[in-house]
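[1] Need a 3D model of the following:
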Amino acid sequence: MAEIRKVNLMEKLALFSNHWHPRIVGELNGQHVKLVKFQGEFVWHKHDDEDELFLVVQGRFRMDLPERELWLEEGEFLIVPRGVMHRPVAEQEVHVLLFEPSSTLNTGNERNEKTVEMPEWI
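    Modelled structure (predicted):
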């Protein structure tokens, strides 16, 4: 039987400081629960086969979409459907929980210096 454990998001977020580098904190049904810190602009990208959920734990950020932008505040989330171009932007550091299939590459269809091939577990 798998171990059942609780996860404290604030404790996990205190374990790292770099931006745009997601860490895995849980897994269920082929999905990863990840924590990430954003600051600045990310790259425009899309995920052809995966939807992504972004939940703001602390701070706020803007999600740029092709036709509009959405601001997310603490306690709010949005789901970016597969195939939709998007770009997170954070004027100040924001802490975000991601829920996405384990196959999801953080930069989607783009590869650059912010691409994380194998997120680490914390």
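
[2] Going by C-alpha atoms from here, please, whenever you check contacts or count neighbours.
    OK.

[3] How about the secondary structure of the residue most central in space within the chain?
    Central residue of the chain (C-alpha atoms, centre = their mean): L98, 3.9 Å from the mean position. What DSSP: H, G, I helix; E, B strand; the rest coil gives for L98 is strand.

[4] Could you also give me the structure for this second sequence? I'd like to compare it with the first:
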Amino acid sequence: MSNETAARGRDPIALSDALASFDALWSPRIVTRVNDYDVRVAKVEGEYLWHVHENTDEFFLVVEGEVDIALRDEAGERTVTLPRGSVFTVPRGTEHKPIARGRASILLFEPTGTLTVGDRHEEIPDYVDATTGHALV
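    Alright, predicted model coming up:
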């Protein structure tokens, strides 16, 4: 099944199969598209980096494991903990940093073409894949 076929809704996609198709951390794969949005899955472990999406919200669903999301905004800094099966939306313009203390898997919902590092223009660490998402193979 090609990504294009799946994106058009002709075949169902098992998230477990999608996640089993790659090993790279912090390197999301596009599972399907909904209107002008990508549905991406990623394996995560450790800390990501602080970043912000000025023009879009970012939706997280924890598929496996547990993920913390540190947040900074005009109200200050706080962290939300997302156990397996939890969802959270980071509002546009909110600086945030996902953290997985153990191996975890997440599903993201973002406008097609959204860069994983948001509007960050500083040096990006080697372990971070600054991408708009990779095709699911």
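
[5] Now do the same for R87 of structure 1: its match in structure 2.
    Matched by TM-score structural alignment, R87 of structure 1 corresponds to K97 in structure 2.

[6] Tally up the residues packed near its match, please.
    K97 of structure 2 is flanked by 18 other residues according to other C-alpha atoms under 10 Å.

[7] Check A14 of structure 1 too.
    A14 of structure 1: 8 neighbours (other C-alpha under 10 Å).

[8] That one matches what in structure 2?
    Match for A14 of structure 1 (TM-score structural alignment): A20.

[9] any idea how far that match lies from D68 of structure 2?
    In this view, A20 of structure 2 and D68 of structure 2 are 23 Å apart by C-alpha to C-alpha, to the nearest Å.

[10] Grab the nearest non-local neighbour of the match of R87 of structure 1.
    W50 (4.6 Å; C-alpha to C-alpha, 6 or more residues apart in numbering).

[11] show me what contacts that neighbour?
    95-97 (C-alpha atoms under 8 Å, 6 or more residues apart in numbering).

[12] And it, what's its match in structure 1?
    Per TM-score structural alignment, W50 of structure 2 is aligned with W44.

[13] roughly how far apart are its match and M85 of structure 1?
    6 Å.

[14] And for W121 of structure 1?
    27 Å.

[15] Looking at those two, which is more packed in?
    Neighbour count, other C-alpha under 10 Å: between W121 of structure 1 and M85, M85 has more, with 19 against 11.

[16] ok, that one touching D48?
    No - applying C-alpha atoms under 8 Å, one finds M85 of structure 1 not in contact with D48, separated by 9.6 Å.

[17] helix, strand or coil for T114 of structure 2?
    Applying three-state DSSP: T114 of structure 2 is coil.

[18] Can you list the residue ranges for helices in structure 1?
    9-13 (DSSP state H).

[19] Show me the strands in it, by range?
    All strands of structure 1, identified by DSSP state E, fall at 23-28, 31-41, 52-58, 61-64, 69-72, 77-80, 87-101.
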